[in-house]
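S.K.: sequence first, predicted model second:
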Amino acid sequence: MNRPSQINNMGFYKTPVCKALMFIIGIPSLILNFTPKLQRYFVYSFSDVTNPLKIWKLLSSKLVFLDVTDLVCGLIILYYFRIFERRAGSRKFSSYILAMVILCTSLEVTFLFMFKFAGYDRISWQPGFQSVLMSLFVKYYLDIPRTGTTQVLGVPFSRKTLTYFMGLQIVFSEPMNAIFALCGIFMGILHRCNVFGIQQWFTIPQSVAEFFSSTLGPVFRSNPPQPLTQPMGATQEIQRQQRLELLEQQMLLAQAQGFMNQNHQRPLFRRRQAFRRRNTHNSEQNQPQAEAASSQFDTDNENQAQQHPLAPQPPEDKIVQLTDMGFSRSEVLDALSVTDNDVSMATNLLLHE
């Protein structure tokens, strides 16, 4: 197995939505912490919900953290969670954020009405971005493996432990934050289980995604990470973090390669990729030669394909999920076909080929 090049994965490469959210949430929150008189525009009460002229407060209250500690923890958690945008693609991740904003706000307003009927009609709510972050903890718990586990006084700690602690800090910083957290976790579970087809309710149209990509994309798009040219970190903690990141990359690559070797499909995948590049070059020079090369390629691989049949045609949603990450459709089809339509395996394969 070839050792993957050690890269600096700090940054927002392929995560423009998370980068935009950091600015949209962080800058207004900092301003509001120095201008308390403006904070009333970012909280709402029962009277605001029933007043059509103040319904906009439901949205404004989602865009800020009015507590400095919650702001710092929230931005760090959002930075950690940028991995979900890399895996799903910006369009799908944006659709998820939109769904959680609408669904969590609806549930929070329901709780507000319940408090009203219970006699607590003077409550002002400032849910902030907490409920959306808490919904992402469902994905974080189920999809991100534990790595670098250590024992402290017999209690296991991993790289995920700090993220959970920061989430708890937000939850218990204010009494009402626990309600907002429960709303987020509940909606995150519903979305995860796709109850009532909830995942299809909120999907950003492709045309809208392309519009924002062309207008705001250049502003929030980041350059690819560069290989590290400096020695590893000066402190033991930084070195440990870098080694764990490199180990995680090696584990993902080994998992993908093991799957490929087990199914005897990796040589065929590489030959397909090389053929596509060669055929594209030939087609620009001599179309008859390109057609002859295509026929020869199909003949050479007929026996191998019969011995190790590929997976059936992958579902369109999986194809879109990978093409949204920047891969071409032909590469996505090849990767899915040799990994039995496993999106995670196909992603690892495409990233390391």
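M.R.: Arrived safely, thanks for sending. Numbers count the residues shown, from 1 in each chain.

S.K.: from now on I want contacts and neighbour counts done on CA atoms only, so please keep to that.
M.R.: Will do.

S.K.: quick check: R329 touching Q321?
M.R.: No: R329 sits out of contact with Q321 when judged by CA atoms under 8 Å, with a separation of 10.5 Å.

S.K.: show me the strands in the stretch 151-300 of the chain, by range?
M.R.: In the stretch 151-300 of the chain, the strands defined using DSSP state E, counting those that start in this stretch lie at 155-157.

S.K.: another structure for you, compare them:
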Amino acid sequence: MNGGPSGFNNAPVTKTFVIACALFTVFFGIQGRSFKLGLSYQDIFRKLSIWKLIASVFAFSSTPELMFGLYLLYYFRVFERQIGSNKYSVFILFSIMVSFFFEVMALAVLKDPTANLLTSGPYGLIFASFVPFYFDIPVSTWFRIFGVRFSDKSFIYLAGLQLLLSSWKRSLLPGICGILAGSLYRLNIFRIRRVKFPEFVATFFSRLSWPSAGTPPTAPARNLAGNVPYTTRQVERTYPSATAPSAIEPPEDSIATLVSMGFDRNSARQALVHARNDINAATNILLEAQSH
């Protein structure tokens, strides 16, 4: 299982966010200030520092956290491709702000003015993304290692667990707050899932994060639900019929799984036919069609 087509194709917001996290982490790491970025009760309620607040959103406090964090952010670019850059930008802003609110509430309850209780980094966004990952990304492969059963999603969960426990209490609290933020987004509180930024936001990030000399790709048209209306012709162009499609009718539950991810039913069926009923391959076909 992967996050769809390789690279940051059709995911300019994710690319910009990943680059920002890497640059902030390297910058403060060189200065030896990474471990000073964690927010505490004193920072929030006594001497709020705006630069520290902004830096704490992007900069990880250690190299291992940076590696696991960027890996997860890179994988979760699949959600930007699924709902579009303008809605994904809202998801990012909502996750960061709501998780920060929960973190402030937790600091107010704990009231420890001497310790840095919260590690730095985009924990709110990363762990908010685990909510749609759990509900919307299907398991396509099961396997056993030393008698223990794993799925192809297990590696993402393990990376998340490693990041969640990387600084113990300092990272555990932001991770939990991120999960709460993702849950509220999924519950569509205040109808947040319908909100999206204007189209120029996606264009801005495309130009900002894509340094090629050519014109940045135009975002595909989307329907009212925020999903790309695929056609059979698009799927066939993405997945040429050089390889004979399966003659077996795709299972209804596989079609339903792809539809629940936001894909059109007819396109989902066609992709499954060409992928020989491999739901993971069919998902990649549909994501490739979106990027064209």
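M.R.: Nice, I can see it. Everything quoted here is computed from the prediction, not taken from an experiment.

S.K.: that older thread, quick one, which of R329 and Q321 of the first structure is more surrounded?
M.R.: Q321 (20 against 14; other CA atoms under 10 Å).

S.K.: show me what the more buried one aligns to in the second structure.
M.R.: Counting by TM-score structural alignment, Q321 of the first structure lines up with G226 in the second structure.

S.K.: which element is its match on?
M.R.: According to DSSP states H and E, G226 of the second structure maps onto no helix or strand at all.

S.K.: alignment lookup: L125 of the second structure to the first structure.
M.R.: Per TM-score structural alignment, L125 of the second structure is aligned with V132.

S.K.: ditto for D136 of the second structure
M.R.: Aligned partner of D136 of the second structure by TM-score structural alignment: D143.

S.K.: for V64 of the first structure, give me its contacts.
M.R.: I25, G26, P28, S29, F42, L71, G128, F129 (CA atoms under 8 Å, 6 or more residues apart in numbering).

S.K.: state the number of residues packed around the last one.
M.R.: Read it as F129 of the first structure. Applying other CA under 10 Å, I find that F129 of the first structure has 23 neighbouring residues.

S.K.: quick one: it from R91 of the first structure, how far?
M.R.: F129 of the first structure sits at a distance of 19 Å from R91 of the first structure (criterion: CA to CA, to the nearest Å).

S.K.: now F259 of the first structure: closest residue in space, sequence neighbours ignored.
M.R.: T339 (7.3 Å; CA to CA, 6 or more residues apart in numbering).

S.K.: now the helices for the second structure?
M.R.: Assigned helices in the second structure, in chain order: 12-30, 41-45, 50-58, 63-75, 77-83, 85-110, 123-136, 154-164, 169-186, 199-209, 232-238, 252-260, 265-274, 279-291 (criterion: DSSP state H).

S.K.: once aligned to the first structure, how far is the first one on average?
M.R.: Pointing back at helix 12-30 of the second structure there. On superposition with the first structure, the mean distance recorded for helix 12-30 of the second structure (mean CA distance after the TM-score superposition for the first structure) is 1.2 Å.

S.K.: the third one too?
M.R.: After superposition onto the first structure, helix 50-58 of the second structure sits on average 2.3 Å from its aligned residues (mean CA distance after the TM-score superposition for the first structure).

S.K.: wait, isn't the match of Q321 of the first structure in contact with G84?
M.R.: Yes: when contacts are counted by CA under 8 Å, G226 of the second structure is listed as touching G84 (6.8 Å).

S.K.: what does stretch 280-289 of the first structure correspond to over in the second structure?
M.R.: Using TM-score structural alignment, stretch 280-289 of the first structure pairs with nothing in the second structure.

S.K.: tell me the contacts of T347 of the first structure?
M.R.: R87, L322, A335.

S.K.: how about whichever residue in the second structure pairs up with the first one: what's its closest non-neighbour residue?
M.R.: What it means is R87 of the first structure. Alignment note (TM-score structural alignment): R87 of the first structure maps to Q82 of the second structure. What sits nearest to Q82 of the second structure in space, not counting adjacent residues and going by CA to CA, 6+ apart, is N227, at 6.5 Å.

S.K.: under the alignment, what does I19 of the second structure map to in the first structure?
M.R.: Aligned partner of I19 of the second structure by TM-score structural alignment: F23.

S.K.: just the helices in the stretch 201-350 of the first structure please.
M.R.: All helices of the stretch 201-350 of the first structure, identified by DSSP state H, counting those that start in this stretch, fall at 206-215, 217-220, 236-262, 266-285, 287-300, 302-307, 316-323, 329-338, 343-352.

S.K.: surely T147 of the first structure meets P156?
M.R.: No: contact criterion CA under 8 Å: T147 of the first structure and P156 do not qualify, at 11.1 Å.

S.K.: looking at these two, which has the bigger crowd around it?
M.R.: T147 (14 against 11).

S.K.: list the contacts of that one.
M.R.: Here T147 of the first structure is in contact with S158, R159, K160, L244, E248 (CA under 8 Å, 6+ apart).

S.K.: so who does the residue nearest to G124 of the second structure when sequence neighbours are not counted touch?
M.R.: The spatially closest residue to G124 of the second structure, leaving aside those adjacent along the chain, is G178, at 3.8 Å (CA to CA, 6+ apart). The contact partners of G178 of the second structure, taken as CA under 8 Å, 6+ apart, are S95, I96, V98, S99, Y123, G124, L125, I126, F127, A128.

S.K.: distance check, A346 of the first structure against Q307 of the first structure.
M.R.: For A346 of the first structure, the distance to Q307 of the first structure - CA to CA - is 21 Å.

S.K.: which of those two has more neighbours?
M.R.: Using other CA under 10 Å, the more surrounded residue of A346 of the first structure and Q307 is A346, with 23 against 10.
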